[in-house]
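Colleague: coordinates only, sequence not included:
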């Protein structure tokens, strides 16, 4: 049950996030989807009774501030545009995506916890395998019924798809393992450090020079992650 809920919520969240980008609101959709870090803490408390310490909440909020700063580059006009867009479709889709991702995270942890108190890694992988299998069946049936040409194209392009799929499933295994060991809220908050790594990898792989405006947001994310670690 938990695996099915997690799989469906993740599919819906991904679809809503793409819809937010399609509404010509990449920055707005991204920022509002990151409200997941707050929502997952509330869902985890409501469903699993996992309350967070004040330090953890402080870390989550600081991370959120860092995300906003990175998305707007600390620009006042960017902040105003973000506030004005609160009721736009991009923002609503982004918020919906964050909520669905939060539900998925808590359900993954709940599913892993139901498997007992043994080693965390096998429980995490078993939970992820069941969830991904359910997703594969649901999306396969959907594509076969709605877009049969796309369904067959998936199998024709399996080599190139594997280049994305293998790192993706490895990352998913890491997420599931972490959520088996620790509350989903702390894991997702700690995961915001990926934004800093994105800036670094952009520099190393693409030669993109980080802008000075990116520094405050990156530092805020790092500070928030440190607070989460202290919690």
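Modeller: Alright, I've got the coordinates. Not measured: the values here are computed from a predicted model.

Colleague: from now on I want contacts and neighbour counts done on CA atoms only, so please keep to that.
Modeller: Will do.

Colleague: show me what counts as buried in the helix or strand harbouring residue 69.
Modeller: Taking DSSP states H and E as the criterion, residue 69 maps to helix 54-72. For helix 54-72, the neighbour count (16 or more other CA atoms under 10 Å) marks 56-72 as buried.

Colleague: nearest residue to the middle of the chain?
Modeller: residue 101 (6.0 Å; CA atoms, centre = their mean).

Colleague: helix or strand right after whichever strand or helix holds it?
Modeller: Secondary structure from DSSP H and E places residue 101 in helix 89-113. Moving toward the C-terminus from helix 89-113, the next helix or strand (DSSP H and E) is helix 120-146.

Colleague: counting by contacts, list what the very next helix or strand once past that next one packs against.
Modeller: Later in the chain than helix 120-146, the nearest helix or strand by DSSP H and E is helix 148-156. If contacts are counted by 3 or more CA pairs under 8 Å, 6 or more residues apart in numbering; DSSP states H and E, helix 148-156 sits against helix 120-146.

Colleague: the inter-axis angle of the helix it packs on versus helix 89-113?
Modeller: With axes from the mean of the first three to the mean of the last three CA atoms, to 10 degrees applied, the angle from helix 120-146 to helix 89-113 works out at 130 degrees.

Colleague: who does helix 120-146 touch, helix- and strand-wise?
Modeller: Here helix 120-146 touches helix 2-22, helix 89-113, helix 148-156, helix 158-181, going by 3+ CA pairs under 8 Å, 6+ apart.

Colleague: would you mark the buried spots in stretch 145-157?
Modeller: Judged by neighbour count (16+ other CA under 10 Å), stretch 145-157 contains these buried residues: residue 151.

Colleague: how near is residue 33 to residue 81?
Modeller: For residue 33, the distance to residue 81 equals 16 Å [CA to CA, to the nearest Å].

Colleague: neighbour count winner among these two?
Modeller: Applying other CA atoms under 10 Å to residue 33 and residue 81 shows that residue 33 carries more neighbours, namely 28 against 14.

Colleague: so the more buried one touches residue 96, yeah?
Modeller: Yes - if you go by CA atoms under 8 Å, residue 33 and residue 96 touch, sitting 7.2 Å apart.

Colleague: about what we covered before: how about the helices and strands packed on helix 120-146, which one is nearest residue 128?
Modeller: helix 158-181 (6.7 Å; CA to CA).

Colleague: how far off centre is the helix or strand that comes right after the closest one?
Modeller: Next in sequence after helix 158-181, counting helices and strands by DSSP H and E, comes helix 184-190. Computed by CA atoms, centre = their mean, to the nearest Å, the chain-centroid distance of helix 184-190 equals 10 Å.

Colleague: comparison target below:
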């Protein structure tokens, strides 16, 4: 059941990462905020991988064509997903933006069953469905008409991008003939490394001022990277052990942490409908753990 602990760790850390990125979105452009997720997470991932080999030496991984495809695909798709989430933060408030992005769980369930050979029990599907209803309530605080068509499309694109990222990360991990957690650590390190190289190269060529700003005021950037690394470590490890739809459905407990942060740190209100959504998320979490 260690996948449950990794998922809860990931959800807690990701809620803080989203909060930090929400703050950063008021100071940096979309590319800068997206890079903040990866900039200092790479060295942390390298240290984590080194520590694993130091305490439990195993063979180096052998990569196949599928490994490269899934790692590169996940790297690119996560950059797109993170950028879309930052755009969501600019469309609505922090809690709604995170709520729209959390529809990743039902999307990953359908994509997983259709294309990745994922199978779910009746309880699993029921948990995913209830979680989807909870996300719908969070995304529509004042009714369905409260969200514009543009925001809905961005939210769907964001959740689909995150779903593909998660599915490809799991597939990449399964292609490596290494024990857990080494295989998850290798995928974590390589994905973050590729993302950092791609975004830093882009800013060096197209937007050097944004890169300079990230080093002039590093506090929020460093906090975002640390929270992102811890969250990614949790997600990558959990998805190496369990199917993506179940991990992401349980991961919706992130909304609970998000609301606490939104209320106490970002000073944004919480409505009664949000409490109902939290109850549904709790039920969904119990079902997928069962």
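Modeller: Alright, I've got the coordinates. Please read these numbers as outputs of a predicted model, since none were measured by experiment.

Colleague: mind checking the TM-score on these two?
Modeller: TM-score for the superposed chains, counting by TM-score structural alignment, normalised by the length of the first structure: 0.84, backed by 222 aligned residues with a CA RMSD of 2.6 Å.

Colleague: residue 201 of the first structure - how many residues pack around it?
Modeller: As a burial measure, residue 201 of the first structure scores 13 neighbours (other CA under 10 Å).

Colleague: and it, how far from residue 68 of the first structure?
Modeller: To residue 68 of the first structure, residue 201 of the first structure is 20 Å away according to CA to CA.

Colleague: do residue 109 of the first structure as well
Modeller: Taking CA to CA, one finds residue 109 of the first structure at 27 Å from residue 68 of the first structure.

Colleague: same question, residue 90 of the first structure
Modeller: 15 Å.

Colleague: before we move on, what about residue 49 of the first structure?
Modeller: In this view, residue 49 of the first structure and residue 68 of the first structure are 29 Å apart by CA to CA.

Colleague: one more: residue 151 of the first structure?
Modeller: 38 Å.

Colleague: now swap in residue 182 of the first structure and tell me
Modeller: Per CA to CA, residue 182 of the first structure is found 26 Å from residue 68 of the first structure.

Colleague: repeat for residue 14 of the first structure
Modeller: For residue 14 of the first structure relative to residue 68 of the first structure (CA to CA), the value is 20 Å.

Colleague: returning to what we had before: map the residue nearest to the centre of the first structure across to the second structure for me.
Modeller: In the second structure, the residue paired with residue 101 of the first structure is residue 162, using TM-score structural alignment.

Colleague: excluding sequence neighbours, find me the nearest residue to that match.
Modeller: Nearest residue to residue 162 of the second structure, sequence neighbours excluded (CA to CA, 6 or more residues apart in numbering): residue 81, at 5.6 Å.

Colleague: ok, the alignment partner in the first structure of the one you found - contacts?
Modeller: Using TM-score structural alignment, the partner of residue 81 of the second structure in the first structure is residue 13. Remark: with contacts taken as CA atoms under 8 Å, 6 or more residues apart in numbering, residue 13 of the first structure is in contact with 96, 97, 98, 99, 100, 101.

Colleague: what's around the fourth one, how many residues?
Modeller: Here the count is done by other CA under 10 Å, and residue 99 of the first structure has 26 residues near it.

Colleague: same check on the third one?
Modeller: Burial of residue 98 of the first structure, expressed as a neighbour count using other CA under 10 Å, amounts to 29.

Colleague: isn't the residue nearest to the centre of the first structure right up against residue 5?
Modeller: No - counting by CA under 8 Å, residue 101 of the first structure sits too far from residue 5 to count as a contact (11.0 Å).

Colleague: would you mark the buried spots in stretch 153-173 of the second structure?
Modeller: Across stretch 153-173 of the second structure, burial judged by 16+ other CA under 10 Å covers 154-173.

Colleague: now residue 8 of the second structure: closest residue in space that isn't a chain neighbour?
Modeller: Nearest non-adjacent residue to residue 8 of the second structure (CA to CA, 6+ apart): residue 251, at 6.5 Å.

Colleague: how close does the aligned residue in the first structure for that neighbour get to residue 203 of the first structure?
Modeller: By TM-score structural alignment, residue 251 of the second structure lines up with residue 191 in the first structure. Separation of residue 191 of the first structure from residue 203 of the first structure (CA to CA) stands at 20 Å.

Colleague: re the thing from before, OK, contacts around the match of residue 101 of the first structure?
Modeller: Taking CA under 8 Å, 6+ apart, one finds 77, 78, 81, 104 in contact with residue 162 of the second structure.

Colleague: who wins on neighbours among those?
Modeller: Busiest of those [other CA under 10 Å] is residue 104, holding 28 neighbours.

Colleague: wait, it sits on residue 248?
Modeller: Yes - counting by CA under 8 Å, residue 104 of the second structure touches residue 248, with 7.2 Å between them.

Colleague: where in the first structure does stretch 122-135 of the second structure align, residue-wise?
Modeller: Going by TM-score structural alignment: stretch 122-135 of the second structure matches residues 54-67.

Colleague: now do stretch 274-284 of the second structure
Modeller: So stretch 274-284 of the second structure sits over residues 214-224 in the first structure, by TM-score structural alignment.

Colleague: mean deviation, the matching stretch versus the second structure?
Modeller: Averaged over the aligned pairs, stretch 214-224 of the first structure sits 1.1 Å from the second structure after superposition, using mean CA distance after the TM-score superposition for the first structure.

Colleague: and for that stretch, what's in contact with it?
Modeller: 58-70, 73-74, 192-193, 195-196.

Colleague: before we move on, what about stretch 206-220 of the second structure?
Modeller: Here stretch 206-220 of the second structure has contacts from 20, 24, 28, 29, 32, 36, 200, 203, 204, 221, using CA under 8 Å, 6+ apart.

Colleague: which pair of these spans the longest distance?
Modeller: 20 and 204 (23.5 Å).

Colleague: neighbour count winner among these two?
Modeller: More crowded of residue 20 of the second structure and residue 204, by other CA under 10 Å: residue 20, with 23 against 13.

Colleague: need the next SSE after the one helix or strand that one maps to, C-terminal direction.
Modeller: Using DSSP H and E, residue 20 of the second structure falls within helix 2-24. Remark: after helix 2-24 of the second structure, the chain's next helix or strand is helix 30-36, criterion DSSP H and E.

Colleague: now for the very next helix or strand once past that next one, which elements pack on it?
Modeller: Per DSSP H and E, the first helix or strand lying C-terminal to helix 30-36 of the second structure is helix 41-55. When contacts are defined as 3+ CA pairs under 8 Å, 6+ apart, helix 41-55 of the second structure sits against helix 182-206, helix 218-241.
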